[in-house]
Every structure is written in C-alpha cells, then in structure tokens.
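In: here is a sequence with its predicted model. Questions after.
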Amino acid sequence: MSDTLHAASDVGHAQKIEDQIYRKVTLRLIPFLILCYVAAYLDRVNIGFAKLQMLSDLQFSETVYGLGAGVFFIGYFLFEVPSNLLMQRVGAKAWIARIMVTWAIISAAFFFVQTPTQFYVLRFLLGSAEAGFYPGIVLYLMQWYPARRRSHVLAIFMVGIPLAGIIGGPLSGWILEAFNGSHGHPGWRWLFLIEAAPSLVLGIAAFFYLKNRPADAPWLTREEAAIITKALDTGGSRHARISETVGQVFRDPRMLLMALIYFCVIMGQYGLTFWMPTLIKASGVSGALRIGVLSAIPFVFGAIAMVSFGRNSDRTGERRWHLIVPMLLGALGYAITAGAGANVPLALLGLSLAAAGVLTPGPLFWALPSAILAGTGAAAGIAAINAFAGLAGFVSPYLIGWLRDLTHTSVIAMYVSAGVLVVGAAMILLIPAKLVNR
C-alpha cells in the first residue's frame, strides 16, 4: 500500500514539474506567436475594410472584390505543402521570419493597386507568400507540446483571429477616416501600407526570438528540455499514427474526410471575416470608424468561445462534440443575421453567434488529424489538409460576392454559409469517437 502511495506521489510530483515547465514555455512562445498571427490575419482580411472605399474609388464590382479576396487562397493552396516541408529542413525560426517579411512587402504594395488585374496578382502573391505560416505554427507547436496539451494551446494561439478583429476593426476604421485624402490618396491605400508595418517588424524579430526545438532554447535548463522531449515521446495517441511517408498521408481516406470537414469550417469562417464590415453596414450603420468599432463585438464572443471550448475539450478528452456544437451555433448565427434586416442589435447577435461558431472549431479541429499523424506525415498531412480546406477561402468570398451581385442582398449567401456548417458538423459524426477522443 505504501509503495502504491509513494508511486502516486512521484507521478503527481512529476506532473507538477511538467506543468510548471509548460507554463514557462507558453509564456515564452505563445504571446509572441499570437502577435504574429494577429499581424498575419490583419494583412489577409483588411481588404474587408478597404472595400468600404476601394470599390467605389476603383469602380470594382462585388464579384471582382470576392474573386480578389478569394484568389489569395489559390496561391496559398499551391505553396502550402512545399512550404511546410521546407520548414522542416530550414528550421522554424528562419522560415517563419521569411514568410512574414515577404508578405509584409507584398501587403504594402496594395497601396499602388489601380486595376482588377493588379488586385488579383497581388492577392495571389500574398497568399503564396503567407502559405505555410499557419500550418507551420501548428507543426512548430507539435514539436513543443504533447497531444494532450495541444487543443488548449492552439485555442490560445488562435485567439489571434478574433484579436485581429477586435484590434483591427476599430484601427482599420480609424485609418480609413483619419488618412482619407492624406497626400492626395484615399484612406484605403494608407490602410494597406500602415497595417503591413507590424508584420515586417515581427518577421525580423522572429528570426532572433524563436528557437527551433526545446534543446536549442537557452531559457530552458537541460533537465527542462529533457522533460519536454520525454513528454513528446510519450504523449502521442494510443491509436495508429501515420509517420512513414508523405504518400501514405495522401492515400489515407481519413485525411480526405478531415480535409472536407475543415473545408466547411473555413467556408463559414471567411464568409464572416471578409464580409463583416459589409454586413454591419447593410444593417444600417454608417461611418467607417463606427462600423469598425461594432465589428469588434462579435470577435470578443469568438475569443471567449475559442478558449472556453478548447480548455474543456482538453480537460474532458472529448473532441467531436466540441466541434459539432459550435458549428451548429455558427449556422444559427448566420440564419439570424440573414433575417435581421435593418435591426442592428439583432444583426450583432447573429454575427456574434456566427463568430463564436466559426472561429471555435479552428484550433479544436487539429486534435483530429494529430491523433493519427506523426513525423513527416504530420508535416505533409497538416499542410495538405489546410491547403485543401484553404480553397474554401477562395470559394466563400467569390461565391458570396457573386450572390450579392446576383440578388442585391446578403440573405441567400448567409443561408448558404449556414448550410455548409451543418454539413460539416454532420461529417464529424463519421469519425469514430475512439479514434480521436483521449
């Protein structure tokens, strides 16, 4: 009996030490990575605010805007898998720094856009430059955190998405108004130039701040790095894991199912992020700054939901319903938004539910493929799933823009977004719980 108690005490002590080490790792890595993700997401979706002035200034249609917003993801799709595989060779800090500096320069170049073709080309180049950033961060965190800790830490990291909305909405609205006409240029041009600066600074900083693996980190003792390595070695799924070849990943039907599920998640997500300012304006709100401030509200609810669901999923070990429930809430939010008309409070309620519903599944989803992926398979699988699903980033804004031009309303587009989320939630039930639950 005393031996059992002693063993339990040793296990408890070891767990406490590991928890302390991971608090240290999290405080060191995650705030910086969140800032990087805020900058990345802001440069990706700030055209939603630029649209408030850009379309009338350049005489672009809603379809032109939607195609330009979406063509970003064609470049993203083409270069994402090679980017992640190269990151494994080059190392995270150098590759993430390269990605950020490149996209900052391209994002600033939107200042000079005059024609639809220039708009399309720069959006394609921006997607090509940013390809690999998000899946690269997911892979990077997999090299620091065992499976049992990933959902929570990814949820914290992905707070960068709603945080970009919370900060970026009011900031973008203010830039549009404060800089409109400055030196003879409209506010939307200054928006791209000013919001590219943080990515450039953070990209340079990433090269010096990040370390590729625990053993390289001078802020960890040898013993702490060894404990992290041991946790990674023993923290995998108890189910079969893909680790041999890249080809094996693409032949596994489970990967296709997961890619389709994530496609639905991304469809819902970009229906919101690229069109939030337009939807708020359509409810009767005027003024870029006021639209920007109100657009922050749904993202606050999104941030709260992301962290709450992520923490509870890791605590319980349950994965499927922690994805299904928010996706259904997101569908409900879109339906409410579609029927809100000029009722601003009702529209904000619908958008808040939609934001919580479409942002929450992002970090939680990766608990599914990471349950069966390891090694080179992880690098290729994560990038492949994210690249395929990223095509939804092309389909969603283009489809919504086309539907708006066709129907002169956002109602049909919102119902389509809701339907896609319901289909994605249903597909999750095809994954056996024993495969992904801890």
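Out: Thanks, I have the structure now.
In: C-alpha from now on. contacts and neighbour counts both.
Out: Will do.
In: ok, now which ones touch the residue nearest to Asp233 when sequence neighbours are not counted?
Out: If the residues on either side of it in the chain are set aside, Asp233 comes closest to Pro146, at 8.0 Å by Cα to Cα, 6 or more residues apart in numbering. Contact analysis of Pro146 by Cα atoms under 8 Å, 6 or more residues apart in numbering lists Ala231, Leu232, Asp233, Thr234, Gly235, Gly236.
In: list only buried entries from those residues.
Out: Buried subset of the contacts of Pro146 (neighbour count, 16 or more other Cα atoms under 10 Å): Ala231, Leu232, Gly236.
In: check the gap between the first one and Lys51 for me.
Out: Between Ala231 and Lys51 the distance is 47 Å, computed by Cα to Cα, to the nearest Å.
In: same question, the last one
Out: Look at Gly236 and Lys51: by Cα to Cα, they are 45 Å apart.
In: one more: the second one?
Out: When distance is defined by Cα to Cα, Leu232 is 45 Å away from Lys51.
In: tally up the residues packed near Ser182, please.
Out: Using other Cα atoms under 10 Å, Ser182 has 11 neighbouring residues.
In: try it against this one:
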Amino acid sequence: MSTQTAPLAAHVAVEPDTQKAAYAKVFWRIVPFLMLCYVVAYLDRVNVGFAKLQMSQDLNFSETVYGLGAGIFFLGYFLFEVPSNVILHKVGARIWIARIMVTWGLISGAFMFVSSAPMFYALRFLLGVAEAGFYPGIILYLTYWYPSHRRAKIIAIFMSAIPISGIFGNPLSGWIMDSFHGTSGLAGWQWMFLIEAIPAIAIGIVIYFYLDNGIRDAKWLSAEHKAVLEYEIAQEEKTKEGHHSVAGVFADNRIWLMSFIYFCFVMGQYALTFWMPTLVKATGVVGNFHIGLVSAIPFLCAVIAMNLIGRSSDRHRERRWHLVVPALMGAVGFTVAATSTSTTVAIIFLSIAAAGAISCAPLFWSLPTAFLAGTGAAAGIALINSVGNLAGFVSPYLIGFLKDLTGSTQVGMYALAAILVAGAAAVLTTSPKLVNK
C-alpha cells in the first residue's frame, strides 16, 4: 500500500494561519511519539556500551571482541535495510514500524543470555536485521508530511532522540547495573538488557493502533488541513527531477557521494555512543552511575546544538556550510579530548565533539531528500543510510583494535577527526542549487 497522497486540484489557496495550524497538529501528533520510539531504539542499539563495563570482564572479552560485536549490528542492518524500506513504502509505516520495534525488543532482551563471543556476535547481527529500516523508514515517513524547506528542523528535533537517549539512558543503564547486580543470580548488565527491552515491545504494539500511514489516513486532520499539507508536498514533488526507480538509485553517482558523506559523519556519531562510557571512565570517574551522569553532559550539549543549527539551516535555506562547520567542530573536539589528561577539559571537548558530530546526521538528510522522490526515495534513503551505517561497524571495531594495538584511544580519535574533515570536504563538492532548498 503506497503512502503517497491523493491527486490534488491545480491550486489550493493557503492561508498562513491555516497552514500554521495544520503543521502544528502534525507536529504534536507524530513528532514527539516518533522521538520516543527512537529514544527506545537507540538505547537498545547502544546500551552495549554500558554493558561493556561489566560484561567484558565477566565474559573475558577483549577490546577487539567488544568492538567487533558492537559493530557487527550494522552488517545485518546493511543487508536488510533497502528491502525493509521498500516494504514500508508498499505496506505502510503503521504495520512495518510496529513489526520492527517488537522484533528488536525481543532480540534485545535475549542479550541477557550471552555467554560467549560467538553468541554475542550472532545476537548483535540479528538485532541489526530486526531494526533494519526503522531509521530510514522514519526519514521517509517524514517526507510524506513535510516538504524539504521544513524538514531540517523537524529531523533535528526527531534526532534529538539520540542525545536524549544518552542523557537519560546512560544514568539509567548505570543505575540498573549497580542496583540490580546479583539479584536472582543475574549480573547488572543482564538486568539492564532485560529491563530496557520491555519498552520497545510495548511501544511497538501501540504504534499499530496510533500511527497513520500518511495525510489521507489521518482522521484527526480536517479536510482543509489535509488539502494544505498535500498541496505543499505536491509543489515540492514538481521541483524534483522525476521518480527514481530502485535500479536507478544504484546507478546514481549522487547517491554514492551522499553515502560517503554520511559514512564519515556516522563514524563520529557512533564513536561517541559506543565509547563514551569508556572515555569518561578513563579520565578517572568512578562508579557506573557517576559515569552515566558525566557522559550525559556531551549529549545535552548535542541536543541544544543540533536544534539551533537545524533551525538556522531551514531559516536560511542553506545546507552545505551548516554541515561543514559542525563536522569541523567534531574533528577539533575529538583531537583535543584525545590528548587531555584533565576530566574537565576532556568533557568540554567531548561536548564540542558531540555537538558537532551528532548535529551532522539530521542536517545531512536535507541533502538527498531534496532530489529523491517516489519509490526511489524509499530505496535511496535506505541505501544511503545502510552504506553510511557501515561506519557503525567500522568505528567501534577500529577504535577497539587500535586501543588493543597501542594501549590508547588517541590514535583512534585522530583517525575519526580526519574522517570528519573528509566528510566536510565532500559536502562542499555538492551543488548549492541542488541541495539548498
């Protein structure tokens, strides 16, 4: 079932107050709920970073084993993301996103039974398969409601879920691990996986009854509001260069450029989410709960930065420099934090790194969605996201390998800084006329 809107009249008179009221309804109906879904998704994806503080010692995992296990999630994610997004486009977001959340909740809870490296790898891979399509599916879903000139701000708000999951999830994970350790013969990390899996299953069920596939299905919108929203989407569709086929997406050089740019930015994002507890602990902070509190600071800075930059990008309808500057901020933050022996200085520059690196992802999606349309948009968004998220495999594994090799995270942080600079340079090769919409 396609989620595209019905054909429109050639002209719809749009009153500013009516338009504002329509978008306000859409925002409050879907955006906070989608944020909640993504907070749960991201927490279940990256809570392995906190589990590492106990699990690696309990199961005798090396840094390389942990890095490979953390990253192998993205191999499953990569293989199944494009077909998952195409299915979502055909059957609708309500059914497919509900299926995704329930499935990954069940697999995430199964991590409490991990007893060996192969089992760890297998479950991380299956978690990636289960979650494939969620994030690009939401990005695609937002294109059904918002035209490109409104999208950077909305995606930035939605993606605030990433640092929010760190702000609340890190202290929560640390508290669960400290408080429940030894209860009923289970380690703290086992309780953490079990407890944090429950919301995904519960919310997945709610999605089936709450989420609408598109504007036409929204019974909470008046006919006038539907017409206003559909008209804006239709106007944007006219500016795109035609609908890409799935095969055409793979042959489009712009898609591969976008994939490279996103790969660079995701490298920085996942370095923070998977290694933040370890980096904070290395500065001398003691106790899982205290590590969680301190590591929440950079994510709080990221929430503020990504929303301010997203609003500025939409207001000026400028995308390239609003990506380049945060990427360079991330590079500087990683470089200085890697060389600092002071907890205060390290946290300040990890905050700069988080504000820069995490801000890049929501701003990035204004680039490809400015020229993708139709089924090609479903496939193109999924392809870019799946290739880019291979960085989620490379980043933790690279840092873990380099730490085992050198005994320090410094070399890994320098490598990440260089990759962010390469991503910023690639952004400047895009045409302003193509992406500044």
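Out: Received the coordinates, thanks. Since the model is a prediction, treat every value here as computed from it, not as a measurement.
In: before we move on, back to that, counterpart of the residue nearest to Asp233 of the first structure over in the second structure?
Out: Using TM-score structural alignment, the partner of Pro146 of the first structure in the second structure is Pro147.
In: now do the helix or strand Ala164 of the first structure falls within: distance to the chain's middle.
Out: Element membership for Ala164 of the first structure (DSSP states H and E) is helix 160-178. Put simply, helix 160-178 of the first structure sits 17 Å off its chain's centre (Cα atoms, centre = their mean, to the nearest Å).
In: coming back round to it: in a markdown table: the buried ones among the contacts of Pro146 of the first structure, plus distance to Leu368 of the first structure and secondary structure.
Out: Listed next are these as a markdown table, based on distance: Cα to Cα, whole Å; DSSP: H, G, I helix; E, B strand; the rest coil:
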| residue | distance to Leu368 of the first structure | secondary structure |
| --- | --- | --- |
| Ala231 | 19 | helix |
| Leu232 | 17 | helix |
| Gly236 | 12 | coil |
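In: isn't Ile428 of the first structure right next to Val325, touching?
Out: No - the criterion here is Cα atoms under 8 Å, and Ile428 of the first structure misses it with Val325 at 10.9 Å.
In: the two: which has the busier surroundings?
Out: It is Ile428, of Ile428 of the first structure and Val325, that has more neighbours when counted by other Cα under 10 Å, with 22 against 16.
In: against Ser370 of the first structure, how distant is Ala92 of the first structure?
Out: Distance of Ala92 of the first structure to Ser370 of the first structure, given as Cα to Cα: 19 Å.
In: and the residue nearest to Val40 of the second structure when sequence neighbours are not counted, helix, strand or coil?
Out: Nearest-residue entry for Val40 of the second structure: Ala200, 6.1 Å, with adjacent residues in sequence omitted and distances by Cα to Cα, 6+ apart. Three-state assignment for Ala200 of the second structure (DSSP: H, G, I helix; E, B strand; the rest coil): helix.
In: how many residues are close by Ala200 of the second structure?
Out: When neighbours are counted by other Cα under 10 Å, Ala200 of the second structure registers 28.
In: just Ala335 of the first structure next, same as before
Out: Count around Ala335 of the first structure with other Cα under 10 Å applied: 24.
In: which element is the residue nearest to it when sequence neighbours are not counted on?
Out: Leaving aside its sequence neighbours, Ala335 of the first structure sits nearest to Tyr415 (Cα to Cα, 6+ apart; 5.9 Å). Using DSSP H and E, Tyr415 of the first structure maps to helix 411-428.
In: one more: Glu318 of the first structure?
Out: Applying DSSP H and E, one finds Glu318 of the first structure in no helix or strand.
In: that one and Leu435 touch, don't they?
Out: No - here Glu318 of the first structure lies out of contact with Leu435, judged by Cα under 8 Å, at a distance of 10.8 Å.
In: Ser63 of the first structure maps to what in the second structure?
Out: Careful, residue 63 of the first structure is Thr; it's not Ser. In the second structure, Thr63 of the first structure lines up with Thr64, judged by TM-score structural alignment.
In: quick one, what contacts its match?
Out: Contacts for Thr64 of the second structure were tallied using Cα under 8 Å, 6+ apart; they are Tyr397, Gly400, Phe401, Asp404.
In: can you tell me the SS state at Ile431 of the first structure?
Out: Look at Ile431 of the first structure: counting by three-state DSSP, its state is coil.
In: kindly report the same for the one 4 residues further on.
Out: In the three-state summary, Leu435 of the first structure is assigned as helix, counting by three-state DSSP.
In: against Pro363 of the first structure, how distant is it?
Out: Going from Leu435 of the first structure to Pro363 of the first structure by Cα to Cα gives 18 Å.
In: the more surrounded of these two?
Out: In terms of neighbours (other Cα under 10 Å), Pro363 is the more surrounded of Leu435 of the first structure and Pro363; the figures are 24 against 16.
In: so what's the more buried one up against?
Out: Contact analysis of Pro363 of the first structure by Cα under 8 Å, 6+ apart lists Ser151, Leu154, Ala155, Met158, Met306, Gly310.
In: what about the fifth one, which SS state?
Out: Met306 of the first structure falls in the helix class when you classify it by three-state DSSP.
In: I'd like the distance between the nearest residue to it once chain neighbours are set aside and Asn180 of the first structure.
Out: Of all residues not flanking Met306 of the first structure in the chain, Thr360 sits nearest, at 4.3 Å (Cα to Cα, 6+ apart). Distance, Thr360 of the first structure to Asn180 of the first structure, by Cα to Cα: 35 Å.
In: out of those two, which sits in the more crowded spot?
Out: Shown here are Thr360 of the first structure and Asn180; by other Cα under 10 Å, Thr360 has more neighbours (32 against 18).
In: just give me the neighbour total for Phe208 of the first structure.
Out: When neighbours are counted by other Cα under 10 Å, Phe208 of the first structure registers 11.
In: skipping adjacent residues, who's closest to it in space?
Out: Closest residue in space to Phe208 of the first structure, ignoring its immediate chain neighbours: Lys93 at 7.6 Å, by Cα to Cα, 6+ apart.
In: how about that neighbour, what does it touch?
Out: Lys93 of the first structure makes contacts with Ala206, Phe207, Phe208, Tyr209, Leu210, Lys211, Asn212, as judged by Cα under 8 Å, 6+ apart.
In: buried subset of the residues you listed?
Out: For those, a neighbour count by 16+ other Cα under 10 Å gives the buried set as Ala206, Phe207, Leu210, Lys211, Asn212.
In: next SSE after the helix or strand hosting Phe78 of the second structure?
Out: Phe78 of the second structure belongs to helix 63-91 when assigned by DSSP H and E. Using DSSP H and E, the next helix or strand after helix 63-91 of the second structure towards the C-terminus is helix 93-109.
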